[in-house]
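Participant: the sequence isn't on hand, but the structure is:
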């Protein structure tokens, strides 16, 4: 077995916030393995331990996983990450500042650690010091019978669990159904962009929660509480809701997106607490990696770039086309803010090709002997494709409410000089012999 122990810095916070911090760290760890537990939460140096033996290949081996834990856990306030064959030994190594607890035999490693590394031994430290014991190895060398009579049973039990002589039991952390995390800032913040330092820590926890659920977020809210010494007009706090065009759990993208929005916020009072909520999440399609390494592009995707530009310039200034469930050519596509998610549309069964370019307004064609003309006589290739609908669609045109109902027979036509065209003949109209040009094929 291979265990990792993460030792956070919690000495300067109260008991309730300490539990929140430990639960947040445990939630973040659940993205690596389901076997995560909080140990000795009531002690001065609590920790989060996790068994990662079965997850090593999934994350590229022990070295890559260890490097990722060290790099990312720093932002969550973790002081030390240590490894050992069992959780209690990993905790002892973390408290002693030993990173790698599997480089040497376990008994040789633990024998050199001080008494303070195991809580059950630390409680009897004054008596053990008078007996000349300064390390765990010296305690282990004492007669077991004398230890069991002079000290409580927990001392020997803890020593046996640390040395791998007894099995361990844990209350495993459970992944919450919804994400909600709080953070008390170290100092009062008066400028909104400075909130990003604490908000990034909450975003990292949310990214771990999303990874454990194999989901991505499409909307999240950052709330802040004003200082108790605020003015009465400032209120208790405020919040900022951010939406993404597609589900994501990319920490860097979410941080940049939040930074763009915070740059336009003006705080009405100093802020002391933050809270992050994941409002809308969706299952994220995981990318299956191939056996051989694939080249990765350093460029961002278009969706991520558009979201950042929209956050900077305003959502109404960055638009993109989106399909609608409509057979009428003029209203089949509409423009929406780029940051909004694309509506899910069903594929329509079309038995005739669709044009590459559509005219803003249909162009009425000249006629010769009841045949349409456009740079010469048109030859009808395929059709008719009947489109009829819009009786429910009313719009204001020239100060009057009119129904945008259409009844048309579309054809694919060939022009000697203009190429392949998309034309239609209006049905149920005053002049049913009229033909119109509506699109051009590339």
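Facilitator: Noted; the coordinates are in hand. What you are looking at is a predicted structure, and each value in this text was computed from that prediction instead of being measured.
Participant: CA only for contacts and neighbour counts going forward, please
Facilitator: Fine.
Participant: quick one, what contacts the residue nearest to the spatial centre of the chain?
Facilitator: Centroid check for the chain by C-alpha atoms, centre = their mean gives residue 249 as the closest residue, at 2.1 Å. Counting by C-alpha atoms under 8 Å, 6 or more residues apart in numbering, residue 249 makes contact with 207, 210, 211, 215, 216, 217.
Participant: give the buried residues for stretch 250-258.
Facilitator: Judged by neighbour count (16 or more other C-alpha atoms under 10 Å), stretch 250-258 contains these buried residues: 251, 253, 254, 255, 256, 257, 258.
Participant: likewise for stretch 190-207?
Facilitator: Across stretch 190-207, burial judged by 16+ other C-alpha under 10 Å covers 190-193, 195-196, 198-207.
Participant: before we move on, back to that, state the distance from the residue nearest to the centre of the chain to residue 286.
Facilitator: Noted for residue 249: a distance of 12 Å to residue 286, by C-alpha to C-alpha, to the nearest Å.
Participant: one more: residue 161?
Facilitator: 39 Å.
Participant: and the two? Which one has more around it.
Facilitator: Ranked by neighbour count (other C-alpha atoms under 10 Å), residue 161 and residue 286 place residue 161 first, with 17 against 8.
Participant: buried sites along the host helix or strand of that one?
Facilitator: Assigned by DSSP states H and E, residue 161 belongs to helix 153-162. Within helix 153-162, the residues scored as buried using 16+ other C-alpha under 10 Å are 155, 156, 157, 158, 159, 160, 161, 162.
Participant: check which residues of the very next helix or strand once past it are buried.
Facilitator: Following helix 153-162 in sequence order, the next helix or strand is strand 180-189 (DSSP H and E). Buried residues in strand 180-189, counted by 16+ other C-alpha under 10 Å: 180, 181, 182, 183, 184, 189.
Participant: next, the one to line up against it:
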């Protein structure tokens, strides 16, 4: 057996957790870390302030015990983990985790490398060959290399043949079942686990109860352990309560980032990407009145797992969202997801992606400027010039469709069409636009609007009945695209488009 205890970066860990079962409602950091750990083993549980993983049956998949421990130690800080310990039993791993020093993670918005900072390495016992090996030196040979040397993640591993000697030297404060009896045990002269085990078992059971002996036997591997395994839900919905009232919508972003960390772990375990999510907030009961809650829907063009991009989008929307009352809690729901495969990396420099994609840029601009100001065009199969394309918000998802095949004569039409046709002045029988127009090509007759209503057939800007299009030249404006209206009423000339 090999149990690995992971310590999440909870901002306010409980000072005296329950010594029995794991909490029914784990902290958001614990839940996110438990979902992330499911990629290494299906046997994951939350015990008090830590996440425990039984990886005994998964060692061959990850190259053995040593390779798995080093992989966890390298990737754990990226998901908010602050400590790692391994032992043959779950309670032993949890006790070893409590002996590790605290590890401070960098803030969310700090750059990767700001200045040169060298910190003494933290020694970690990951096996006999790595017991006294210092952390690798990240300092480059040249003074121009800018590196932020972060201390390695605290880690501790105990092999099976050293389990009894290691646990006997631990203080009793690291055993949850003994915390309620620490003053009395101190008066009896018991300070360590070994001193407690040396006392008569019958007397310990009568004075302190059977739970203390049962916890000791489980920690030393003398009695089987039974825990409630973490089960990944079918749909994602996470809630977070604030310790105080949030008055400004931008203050909700910090809590939303914690919920996005849980969403990231859920998406990775489900191998899915999110298309639509909703951020909901609950107002203060005292000041909300009839207001129940507020919500902020968010949709992406493609399925994504990029939590930094989603955090930027939420920040743009929250900056323009007023709060009607203080907020006490947040909830994040993933309303639409789809299967998503991660991108394969490349060793070629020209294949490495830099910056954000076009879809992410469009979504960020739409969130900042408004969806109605960032538009995308689509070609339609229609012979009427004013109906050959339609414009819609670029942030909306677009179903992949093959563009329609257009006739070759449409290549003669200009690239710029006026929003509304401009009626031209007449000098006798000739139209004028910055001078007399000379017809170069035409007419191209379009008979349209036969399916339209009779009262809209001759309305300017709507479906017109009869048009004769010409390519004309103006002395000042250059090439123009004009047409002559031949429907009922007075014949007239209009300017429809301009050539570049």
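Facilitator: Sure, I can see it. Remember, predicted model here, so these are calculated numbers, not experimental data.
Participant: follow-up on the earlier one: most surrounded residue in the contacts of residue 249 of structure 1?
Facilitator: Compared across the contacts of residue 249 of structure 1, residue 210 has the highest neighbour count, 27 neighbours, by other C-alpha under 10 Å.
Participant: what do we get in structure 2 for it?
Facilitator: By TM-score structural alignment, residue 210 of structure 1 lines up with residue 267 in structure 2.
Participant: next, its match: secondary structure please.
Facilitator: Of the three states, residue 267 of structure 2 takes helix according to DSSP: H, G, I helix; E, B strand; the rest coil.
Participant: that one touches residue 273, doesn't it?
Facilitator: Yes. Counting by C-alpha atoms under 8 Å, residue 273 is a contact partner of residue 267 of structure 2 at 6.1 Å.
Participant: what is the nearest of the buried residues of stretch 190-207 of structure 1 to residue 5 of structure 1?
Facilitator: Distance to residue 5 of structure 1 across the buried residues of stretch 190-207 of structure 1 (C-alpha to C-alpha) is lowest for residue 205, with 17.4 Å.
Participant: quick check: closest non-adjacent residue to the closest one.
Facilitator: Distance criterion C-alpha to C-alpha, 6 or more residues apart in numbering; nearest residue to residue 205 of structure 1, sequence neighbours excluded, is residue 28 at 5.1 Å.
Participant: neighbours around that neighbour, how many?
Facilitator: Neighbourhood size, residue 28 of structure 1 [other C-alpha under 10 Å]: 23.
Participant: what is the aligned counterpart of residue 183 of structure 1 in structure 2?
Facilitator: The alignment partner of residue 183 of structure 1 in structure 2, by TM-score structural alignment, is residue 240.
Participant: for its match, give me its contacts.
Facilitator: Shown here is residue 240 of structure 2, whose contacts under the criterion C-alpha under 8 Å, 6+ apart are 28, 255, 259, 329, 330, 331.
Participant: which pair in those spans the largest distance?
Facilitator: Top of the distance list for these (C-alpha to C-alpha): 28 and 329, 12.8 Å.
Participant: now do the helices in the stretch 1-150 of structure 2.
Facilitator: In the stretch 1-150 of structure 2, the segments counted as helices under DSSP state H, counting those that start in this stretch are 28-37, 65-75, 90-98.
Participant: okay, those in CSV with distance to residue 6 of structure 2 next?
Facilitator: CSV is the format used below for these (distance: least, C-alpha to C-alpha, whole Å):
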stretch, distance to residue 6 of structure 2
helix 28-37, 8
helix 65-75, 9
helix 90-98, 8
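Participant: name the element residue 494 of structure 2 belongs to?
Facilitator: Applying DSSP H and E, one finds residue 494 of structure 2 within strand 492-498.
Participant: so where is that strand in structure 1?
Facilitator: Residues of structure 1 matching strand 492-498 of structure 2 are absent, with TM-score structural alignment as the criterion.
Participant: contact partners for residue 28 of structure 2?
Facilitator: Contacts of residue 28 of structure 2 (C-alpha under 8 Å, 6+ apart): 238, 240, 258, 259, 262.
Participant: and for residue 157 of structure 1?
Facilitator: By C-alpha under 8 Å, 6+ apart, residue 157 of structure 1 lies in contact with residue 166.
Participant: to which residue of structure 2 is it aligned?
Facilitator: Taking TM-score structural alignment, the alignment pairs residue 157 of structure 1 with residue 214 from structure 2.
Participant: touching, residue 193 of structure 2 and residue 176? I think so.
Facilitator: No. Using C-alpha under 8 Å, residue 193 of structure 2 is not in contact with residue 176; the gap is 11.8 Å.
Participant: between those two, who's got more neighbours?
Facilitator: The residue with more neighbours, out of residue 193 of structure 2 and residue 176, is residue 193; 22 against 19, by other C-alpha under 10 Å.
Participant: how near is the closest residue to that one other than its chain neighbours to residue 188 of structure 2?
Facilitator: Distances taken as C-alpha to C-alpha, 6+ apart place residue 168 nearest to residue 193 of structure 2, at 4.7 Å, with adjacent residues excluded. Distance of residue 168 of structure 2 to residue 188 of structure 2, given as C-alpha to C-alpha: 17 Å.
Participant: before we move on, what about residue 411 of structure 2?
Facilitator: In terms of C-alpha to C-alpha, residue 411 of structure 2 sits 97 Å off from residue 188 of structure 2.
Participant: more neighbours, these two?
Facilitator: Legend: neighbour count by other C-alpha under 10 Å for residue 411 of structure 2 and residue 188, higher for residue 188 (12 against 9).
Participant: separation between the alignment partner in structure 1 of that one and residue 147 of structure 1?
Facilitator: Alignment note: residue 188 of structure 2 maps to residue 131 in structure 1; criterion TM-score structural alignment. Distance, residue 131 of structure 1 to residue 147 of structure 1, using C-alpha to C-alpha: 12 Å.
Participant: that'll do, ta.
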